[in-house]
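> model the structure of this input:
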Amino acid sequence: MLVTNTIDTTVLPPAERFGMWLDLVARTSVPLRMESPYADDFAARAEFIDLGAIQLVKYQYPSLDATRKLIRQSDPELYILAFTTSGVGTSSQDGRRSDILAGEFTFYDASRPHDVCHHASEPGRTQATSITTLIPHSALPLPPKRMAALYGGRMSGSEGLGALLAQFLIQVTGHPEQYQTADAGRLGAVGLDLATTLLGRNLVAEDDVPTEVRRRALVTQVHAYVHRHLGDATLGPQIVADAHHISLRTLHRLFEAENSTVATYIRDLRLARCRRDLTDPTLRTQPVQVIAARWGFGDKAHFSRVFKAAYGVSPQAFRDGEPGAARDVNRLASRVNSSSAD
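Below you'll find the predicted structure:
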């Protein structure tokens, strides 16, 4: 699984918890002056995941207000892209101030003065939660002088690329055990591409985003779309292209760089899902065709032909455990899963 580092202030007596938190923030991002009505008993938790190009931090803490005033030359040069998962807050930098709600992003430069606050909003709750992406200045392929236009602003995490980035952050930080240590670098690249494209679009300067970054971000969007609509038997290249407002030719060129085709990607992913369900003991009583239809194979004969062509055995023979069948099917499933950030 991904390597994580968890800090929990409740391992200390209540009187020492806020001091621990102040030290943690200073060591992992930048020093901040913080205030909280819960400073006498600051029960908080932070989970860090290093993805190479970027670092993710999943926070849970009591309501707090933070100010960054004094800047030191030795402080790290970091951009902060913070996604609020619960609670409400404000973000302020360079004269711009925004109210941030759950499901929204804010962006600021941690190496410059700024103010942020984050408070629990539900009655009876004292905890607010967020997922923060720490991006070194040198890692973000956008013109530094133009980034000030986004400081202290808000961006949607419920539509378009914002929603895709939010889903990525929630998935990776919520289920790090589903990924291997070797996946960290690739996940970091995917996260950085999505963040870069989101910021570029909000700058109304997408042309400033490198072409390869835009291409990879679009491929990630297409992969996510296919995953969400895999059970739709009508899903095909034209529908995928129309959903992303690109031509069919452009979509095919995207997948040429992935050493695949759209139709092949959809088919292989469907087969992988069918393989998974055919080996699930809880689904043993479901007919093979019901499982096939769930993943977009509406015709029983066609599904059997495609499955046997791919693996050399029929779906029923695989379910019944014919020798060698599971090995071949698992090999394809592994290849399909490695091509997606799902």
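
> going by C-alpha atoms from here, please, whenever you check contacts or count neighbours.
Will do.

> what separation is there between the nearest residue to D299 once chain neighbours are set aside and L70?
Excluding its sequence neighbours, the residue lying closest to D299 (Cα to Cα, 6 or more residues apart in numbering) is A293, at 7.7 Å. Per Cα to Cα, to the nearest Å, A293 is found 61 Å from L70.

> who has more neighbours, those two?
Set A293 next to L70 and count neighbours by other Cα atoms under 10 Å: A293 wins out with 18 against 11.

> check which helix or strand that one maps to.
helix 288-294 (DSSP states H and E).

> and that helix, which residues are buried?
Residues of helix 288-294 classed as buried: V288, Q289, I291, A292, A293, R294 (neighbour count, 16 or more other Cα atoms under 10 Å).

> helices of this protein, start to end?
Secondary structure of the chain (DSSP state H): helices located at 14-28, 160-174, 184-202, 211-228, 237-243, 248-256, 262-278, 288-294, 300-311, 315-319, 325-338.

> nearest to T261, of the buried residues of helix 288-294?
Checking the buried residues of helix 288-294 against T261 by Cα to Cα gives A292 as the nearest, at 21.4 Å.

> this one next, for a side-by-side:
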Amino acid sequence: MIGTMFRSEDVPVGDRFDHWREVIGRSRSSEVASAYAADFWAECRLMELGPVTVIPLSFVPARYWRSPRMARQPDPESYHLSLLLDGELTLDHVGRTGTFGSRDLHLVDSSRPYDLRPADDRERCAVKGVGVDIPKTLLPLPPHLVSGLLGRGLSGREGIGALLTEFLIGLEQQAETLQPSDAPRLGTVVLDLVSALLAHVLDAEAALPPETRQQALAQRIQLFIRQNLHDPELSPPAVAAAHHISLSYLHRIFQQQTRGETVAAWIRNRRLEGARRDLADPSLRTTPIHVVADRWGFPRASDFTRAFRAAYGMSPREYRLQGRA
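Modelled structure (predicted):
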């Protein structure tokens, strides 16, 4: 497991809001206020991934702001990137005002005042999102370029923004199974994806180190594969063609990013994992095995049975019966 979990239910009602302010203050020096302070609800997981901090969080409407006086005091010298998943927030920062909704991202400089508040706090509807804190010195882009993105809305619904969104959501979903030893590498991936997104918006990809560009490309390729596992025509040449790279370059990226696993093996293993989950799902127990196989890119039942037995030591039918037992 990675990260420290905070749930307001674990704290007496009268202490919940003050404790939440303390939790937020560990990563972001800001004031917090809420119309629901007397009966506050929030939860978050504080994940320290090397020098990068990722914070999936949910809370009832609250306002977070850093005043000019606070900005003049010593601060963590970091950029705060926020991904909003549910709810609406309005941000005032560096002379810009914007309202953001689901799968929007926005960037804040901790050295400058900001005011982040619910667009409408009349209803007790939870706001859900993921915060990312990155030291300024680690972002491989000139500060004068980055300042042009502060307070602006960035899309997390397409392109590199979608890659970053899915990766951050996946971090929260897999936090219980990840190990502390995974944290530094995961932090590197987050930093590379954030850098790639900002560079893309700024049209400044050339400013990124080659390894950052390669990491972002690897994530883009893996997402493409996951989205197309159902297609029996999905193959290393098809993946390379879809990303306008040579087959040899594709293989080289995978050798570096997946610890030696080949592209074909990565595709096959993701398909088998998906099929195995479906076979173990009680709600799909009446779905014929050949339908499950076809759904995961195995049009020939004999090929599926052979690959499944090689991976798990039993046939798909035996695995399903074992799960029922």
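
> now the buried residues of helix 288-294 of structure 1 in JSON lines, with distance to E177 of structure 1?
JSON lines is the format used below for the buried residues of helix 288-294 of structure 1 (distance: Cα to Cα, whole Å):
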{"residue": "V288", "distance to E177 of structure 1": "30"}
{"residue": "Q289", "distance to E177 of structure 1": "32"}
{"residue": "I291", "distance to E177 of structure 1": "27"}
{"residue": "A292", "distance to E177 of structure 1": "28"}
{"residue": "A293", "distance to E177 of structure 1": "30"}
{"residue": "R294", "distance to E177 of structure 1": "27"}
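
> tell me which other helices or strands the helix holding A293 of structure 1 touches.
The contact analysis (3 or more Cα pairs under 8 Å, 6 or more residues apart in numbering; DSSP states H and E) places helix 288-294 of structure 1 against helix 262-278, helix 300-311.

> most tightly surrounded among the ones you listed?
Between those, helix 262-278 has the highest mean count of neighbours, a mean of 20, where neighbours are mean count of other Cα atoms under 10 Å.

> what's the burial count for T282 of structure 1?
Using other Cα under 10 Å, T282 of structure 1 has 9 neighbouring residues.

> now for the spatially most central residue of structure 2: which residues touch it?
Most central in structure 2 under Cα atoms, centre = their mean is L168, positioned 1.1 Å from the mean C-alpha point. Residues in contact with L168 of structure 2 (Cα atoms under 8 Å, 6 or more residues apart in numbering) are V130, V190.

> likewise for the one 10 residues further on?
Contacts of L178 of structure 2 were listed using Cα under 8 Å, 6+ apart, and they are M1, I2.

> what number of residues lie near A241 of structure 1?
Counted by other Cα under 10 Å, the residues lying close to A241 of structure 1 total 18.

> distance to I80 of structure 1 for the helices of structure 1 - can I get that in CSV?
Listed next are the helices of structure 1 as CSV, based on distance: least, Cα to Cα, whole Å:
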stretch, distance to I80 of structure 1
helix 14-28, 12
helix 160-174, 14
helix 184-202, 11
helix 211-228, 19
helix 237-243, 31
helix 248-256, 30
helix 262-278, 35
helix 288-294, 41
helix 300-311, 46
helix 315-319, 49
helix 325-338, 29
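
> which among those helices is found nearest to Q55 of structure 1?
When the helices of structure 1 are compared (using Cα to Cα), the closest one is helix 184-202, at 7.8 Å.

> which one of the helices of structure 1 lies nearest to S121 of structure 1?
helix 160-174 (20.1 Å).

> relative to helix 211-228, how tilted is the closest one?
Calculated by axes from the mean of the first three to the mean of the last three Cα atoms, to 10 degrees, helix 160-174 of structure 1 forms an angle of 70 degrees with helix 211-228.

> circling back to that earlier point, relative to G95 of structure 1, which of the helices of structure 1 is closest?
Here helix 184-202 is closest among the helices of structure 1 (Cα to Cα), at 18.1 Å.

> just the angle for the closest one relative to helix 160-174, thanks.
Between helix 184-202 of structure 1 and helix 160-174, the angle comes out at 150 degrees (the same axes, to 10 degrees).

> average offset between helix 184-202 of structure 1 and structure 2?
Compared with structure 2 after fitting, helix 184-202 of structure 1 has a mean deviation of 1.7 Å; criterion: mean Cα distance after the TM-score superposition for structure 1.

> show me which residues of that helix are buried.
Within helix 184-202 of structure 1, the residues scored as buried using 16+ other Cα under 10 Å are 184, 187-200.

> out of the residues you listed, the closest to A272 of structure 1 would be?
Each of the buried residues of helix 184-202 of structure 1 was checked against A272 of structure 1 using Cα to Cα; the closest is L187, at 21.1 Å.

> the residue nearest to D299 of structure 1 is in contact with G231, isn't it?
Yes - taking contacts as Cα atoms under 8 Å, A293 of structure 1 lies within contact range of G231: 7.3 Å.

> any shared contact partners between the two?
Contacts common to A293 of structure 1 and G231, judged by Cα under 8 Å, 6+ apart, are absent.

> any figure for the gap between the nearest residue to A53 of structure 1 once chain neighbours are set aside and H302 of structure 1?
Spatially, and ignoring its direct neighbours in sequence, A53 of structure 1 is nearest to G188 (5.5 Å; Cα to Cα, 6+ apart). Distance, G188 of structure 1 to H302 of structure 1, by Cα to Cα: 39 Å.

> how about L235 of structure 1?
16 Å.

> show me the contacts for the residue lying closest to R146 of structure 1 once chain neighbours are set aside.
In this structure, R146 of structure 1 finds its nearest non-sequential neighbour in L203, 7.9 Å apart by Cα to Cα, 6+ apart. By Cα under 8 Å, 6+ apart, L203 of structure 1 lies in contact with R146, M147, A149, L150.

> hang on, the earlier thing: between the helices of structure 1, which one is closest to S86 of structure 1.
Using Cα to Cα, the nearest of the helices of structure 1 to S86 of structure 1 is helix 160-174, at 12.4 Å.

> residues contacting the nearest residue to D268 of structure 1 once chain neighbours are set aside?
Leaving out its chain neighbours, the residue that sits closest to D268 of structure 1 by Cα to Cα, 6+ apart is V336, at 6.5 Å. Counting by Cα under 8 Å, 6+ apart, V336 of structure 1 makes contact with Y265, D268, L269, A272.

> got the buried residues for stretch 312-325 of structure 2?
M314, S315, P316, Y319, R320.

> quick one: contacts of that stretch?
Here stretch 312-325 of structure 2 makes contact (Cα under 8 Å, 6+ apart) with R276, L279, A280, P282, R285, I289, T305, R306, F308, R309.
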